[in-house]
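Asker: Fold the following.
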Amino acid sequence: MKYQPPYTITSKIIHLVAQISESIGRLTVLTQIQDGLKLRKANRIRTIQGSLAIEGNTLSEEQITAILNGKPVIASPKEVQEVRNAIKAYEAFQQWKPSSGQDLLQAHQILMTGLIDEVGQFRHGGVGVMSGDRVVHMAPPANQVNRLIGELLQWLDESPEHPLIKSSVFHYEFEFIHPFADGNGRMGRLWQTLILSQWNPIFVNIPVDSLIYQNQKAYYDALQASTDQTDSAPFIEFILQMILVAILSSTVTDQASDQAGVQDSDQVKRLVTLMDKHEYTLAELMSLLGLSHRATFQKNYLNPAIEAGLIERTIPDKPKSPKQKYRLKRI
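Answerer: All right, here's what the predicted structure looks like:
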């Protein structure tokens, strides 16, 4: 009987998949309209910084940019090596096939060269996941890793599941198996991005890892909840939420670069990322942001978002109608 990872497709997962699919279409159109080379580079740097920061790397986006440009930085050799490895991994990224075990090992070798001895090979000993001084997960024995990863890669290759769900399930299962002596977190996140980029190449440049870093505790909590329930649904929901917010954030940034009226894209980004498919009154939107001054909200948040084409009025021909509501703009 073929291996089948345990997961449940919840209504929240279905809703998130629909939202992401709609939002990725909007972002794809934007990137086709404008030259986003500088933005893609910035997002790549944010991805590298976020993924490595989760693992304890303290280098800033500015320092990573300097390393990318071949400039010296004052930092520990280990942290500089981690950045250089990540840059090389993303340069080789599109050559890999998600279901290839050989490519998986090659990616690990690139990511971990100069950092550990066991590069490009599965671990030879036991390993546990720690939270402070407490072991929260004991990974399967080392002699089971090759079989478990083989079954997972075969499932990945043959599963008809939507790539958003399939990549999230893979990410969780990969972390559960913990196949390497070190580097499992950054490998799991890298491989999910690879899987998604096979569905839509734009995922290469969406900085999901940066958001995971900002929500690091929730990331580990979702992993633990899925392990406790023997069902990766909590982790799938969390990761899809991070993907959605990352896409919406990238959409706002792209729009802001082309819209002179958007003076502070961070404020617009904050508004858009808090909204879902509901229709909101002005008061409800202000409540989402915890704001009480209507004029400031309209000037700094709502009007720029409308001008950028991210939010629309439900009664566009009567802007001041007392029945007016607002929603994310439909494609």
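
Asker: CA atoms for contacts and neighbours, from now on please.
Answerer: Noted.

Asker: OK, contacts around Gln19?
Answerer: Under the criterion of CA atoms under 8 Å, 6 or more residues apart in numbering, the contact partners of Gln19 comprise 244, 277.

Asker: A strand includes it, no?
Answerer: No. Secondary structure assignment places Gln19 outside any strand; it is helix (DSSP: H, G, I helix; E, B strand; the rest coil).

Asker: Look up how far Glu279 lies from Tyr90.
Answerer: Per CA to CA, to the nearest Å, Tyr90 is found 39 Å from Glu279.

Asker: Val119: what secondary structure?
Answerer: Assigned by three-state DSSP, the conformation of Val119 is coil.

Asker: And for the nearest residue to it once chain neighbours are set aside, the neighbour number?
Answerer: Nearest residue to Val119 in three dimensions, chain neighbours excluded: Gln109, at 4.7 Å (CA to CA, 6 or more residues apart in numbering). Here the count is done by other CA atoms under 10 Å, and Gln109 has 21 residues near it.

Asker: One more, please, to line up against the first structure:
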Amino acid sequence: MEPRQFAGSSTGHVRRIGSGELAYWAFIPNPLPPKLTLDTELVNVLDEATLALGRLDGIGSQLSNPYLLIRPFTRREALLSSRIEGTQAELTDLLLFQLDTESLGERDRDVREVMNLVGATEFALEQIASPGGLPMSLRLLREVHRRLLHGVRGQERTPGEFRRSQNWIGLPGCLLRQAAFIPPPAEELPDLLGNLERYIHQPHEYPLLVRAALVHYQFEAIHPFQDGNGRIGRLLIVLCLLHWKVLRCPLLWLSAYFERHRDQYYDHLLAVSQHGAWREWLMFFLRGVYQESVDALRRVEAIMDLQQKWRDRLLATRQRSAKALKVLENLFVWPAVTIPQVQRLLGVSYRAAKMLVDRLIAAGILTRWQPPQVRPRPRWFVASELLEILAADTVNAPSPGQSENHRAAGGQGEAV
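Answerer: Take a look at the predicted model:
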């Protein structure tokens, strides 16, 4: 890390650590909040992001059973957040994991990392929602981190504990002195994390979406864990929005946006540290909130329409029994099933479960799924229409200020 690149920073300072050939420079961010000027353009983008998020939260609060959507949305987020860190897995791999873990083969390690993030995310959401759960706190983040790294790559890096040694950020395999960014030394963490926790809990004049962007930057600049900081930091955004009651149902997730614009995501975070480029980071972040709010709203509407269409199909075929509807509801939790799973779900015989699956196939709800290079047993069935909605990269949400009839410009490396 070159200290001269941070010489003009208003967001922190660099400090020389050690001496001689072993010396290096680390960046220590200032406590939150910074002094910001919210100009007219930024406020306009903020307003559009806030309205889009409000529309999403409104439809989420109307769902009779929001769990039906929360679970598939959290799995999609875990997949994309892990992909930003280089983990290679697809949604179909997660389906395989839940149906038959022995069929994963060489993909097993990556998929287990994603499923660990799923479990850690669901734990955090349960704690935030429960009156008796862990509050929004450093303690909660440590427990989430412990679950994230349990039994997978990084498990030797003190899961559930803040680091006691120096870490750094750079190309894979780079040495400390080759790093692009070196976070503060471990002895600075108690004060920095204490300030971060207080800022999350104390009221402040900045709008809550702006505060979420500040919190995410600060967490990434501190980089308090030896591993897993990016995944925890992106989860922290949603936890803050839930804690502040901006969201009542966790349907907004930003990793899809960050993954599409990965280079810009990292560049904006680094530019805040190097040049105090808060405005550029806030614009980028708020555009992401807008785009992903619109995208999530369209997915929710598509899923609700599909749910009604499936119910109508069952009614038309005179197969709309309570058991069929229960299987239907379970498919919205996760769009893949085996006959033994239906048997356990309903408490019926294998023959009865098979007959019900056959009826759902006849209604065009389930299709037989045989992934390549996996064992042929048990037979797997997927809700292909629902899987397509969940697996789609984007539903072409426009950028703030653009007409809903025009797609947003952008792809990785382009302006957003």
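
Asker: coming back round to it: shouldn't the residue nearest to Val119 of structure 1 be within a helix?
Answerer: Yes. The assignment for Gln109 of structure 1 (three-state DSSP) places it in a helix.

Asker: What's it aligned with over in structure 2?
Answerer: Applying TM-score structural alignment, one finds that Gln109 of structure 1 aligns to Arg146 in structure 2.

Asker: Hmm, Gly160 and its match touching each other?
Answerer: Yes. Taking CA atoms under 8 Å as the contact criterion, Arg146 of structure 2 and Gly160 are neighbours in contact, 3.9 Å apart.

Asker: re earlier: shouldn't the residue nearest to Val119 of structure 1 be in contact with Phe122?
Answerer: No. Under the criterion of CA under 8 Å, Gln109 of structure 1 lies out of contact with Phe122, with a separation of 10.6 Å.

Asker: List the contacts of whatever helix or strand Lys326 of structure 2 lives in.
Answerer: When secondary structure is defined by DSSP states H and E, Lys326 of structure 2 falls within helix 322-333. Contacts to helix 322-333 of structure 2, defined as CA under 8 Å, 6+ apart, come from residues 67-69, 71-72, 311, 337, 342, 345-346, 356, 360, 383, 386.

Asker: From these, which land in helices?
Answerer: 67-69, 71-72, 311, 342, 345-346, 356, 360, 386 (DSSP state H).

Asker: Using PyMOL, define a selection of the buried residues within those.
Answerer: The command below creates a PyMOL selection of those among those that count as buried (16 or more other CA atoms under 10 Å):
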select buried, resi 68+69+71+72+311+342+356+360+386
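
Asker: which stretches of the stretch 201-350 of structure 2 form helices?
Answerer: When secondary structure is read from DSSP state H, counting those that start in this stretch, the stretch 201-350 of structure 2 shows helices at 208-222, 229-243, 255-260, 262-275, 278-316, 322-333, 339-346, 350-362.

Asker: For those helices, please prepare a markdown table with the additional fields distance to Thr37 of structure 2.
Answerer: Output for the helices of the stretch 201-350 of structure 2, formatted as a markdown table (distance: least, CA to CA, whole Å):
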| stretch | distance to Thr37 of structure 2 |
| --- | --- |
| helix 208-222 | 11 |
| helix 229-243 | 22 |
| helix 255-260 | 24 |
| helix 262-275 | 15 |
| helix 278-316 | 8 |
| helix 322-333 | 43 |
| helix 339-346 | 55 |
| helix 350-362 | 57 |
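
Asker: could you pull out the strands for the stretch 51-200 of structure 1?
Answerer: If you assign secondary structure with DSSP state E, counting those that start in this stretch, the strands in the stretch 51-200 of structure 1 sit at 128-131, 134-138.

Asker: which residue is nearest the centroid of structure 1?
Answerer: Centrality entry for structure 1: nearest residue to the mean C-alpha point is Val208, 2.1 Å, by CA atoms, centre = their mean.

Asker: Map that one across to structure 2 for me.
Answerer: The alignment partner of Val208 of structure 1 in structure 2, by TM-score structural alignment, is Leu254.

Asker: Contacts only, for its match.
Answerer: Residues 77, 234, 288-289, 292 are the ones in contact with Leu254 of structure 2 under the rule CA under 8 Å, 6+ apart.

Asker: Compare those residues with structure 1 and list the ones that remain.
Answerer: For the contacts of Leu254 of structure 2, the subset whose aligned partners also touch in structure 1 (both residues aligned by TM-score structural alignment, their matches' CA atoms under 8 Å) is 77, 288-289, 292.

Asker: Turn those residues into CSV, including neighbour count and distance to Glu126 of structure 2.
Answerer: Compiled in CSV, these are given as follows (neighbours: other CA atoms under 10 Å; distance: CA to CA, whole Å):
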residue, neighbour count, distance to Glu126 of structure 2
Glu77, 25, 16
Gly288, 23, 25
Val289, 26, 23
Glu292, 29, 23
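
Asker: Closest one of those residues to Gly410 of structure 2?
Answerer: Closest approach to Gly410 of structure 2 among the kept ones among the contacts of Leu254 of structure 2 (CA to CA): Gly288, at 11.8 Å.
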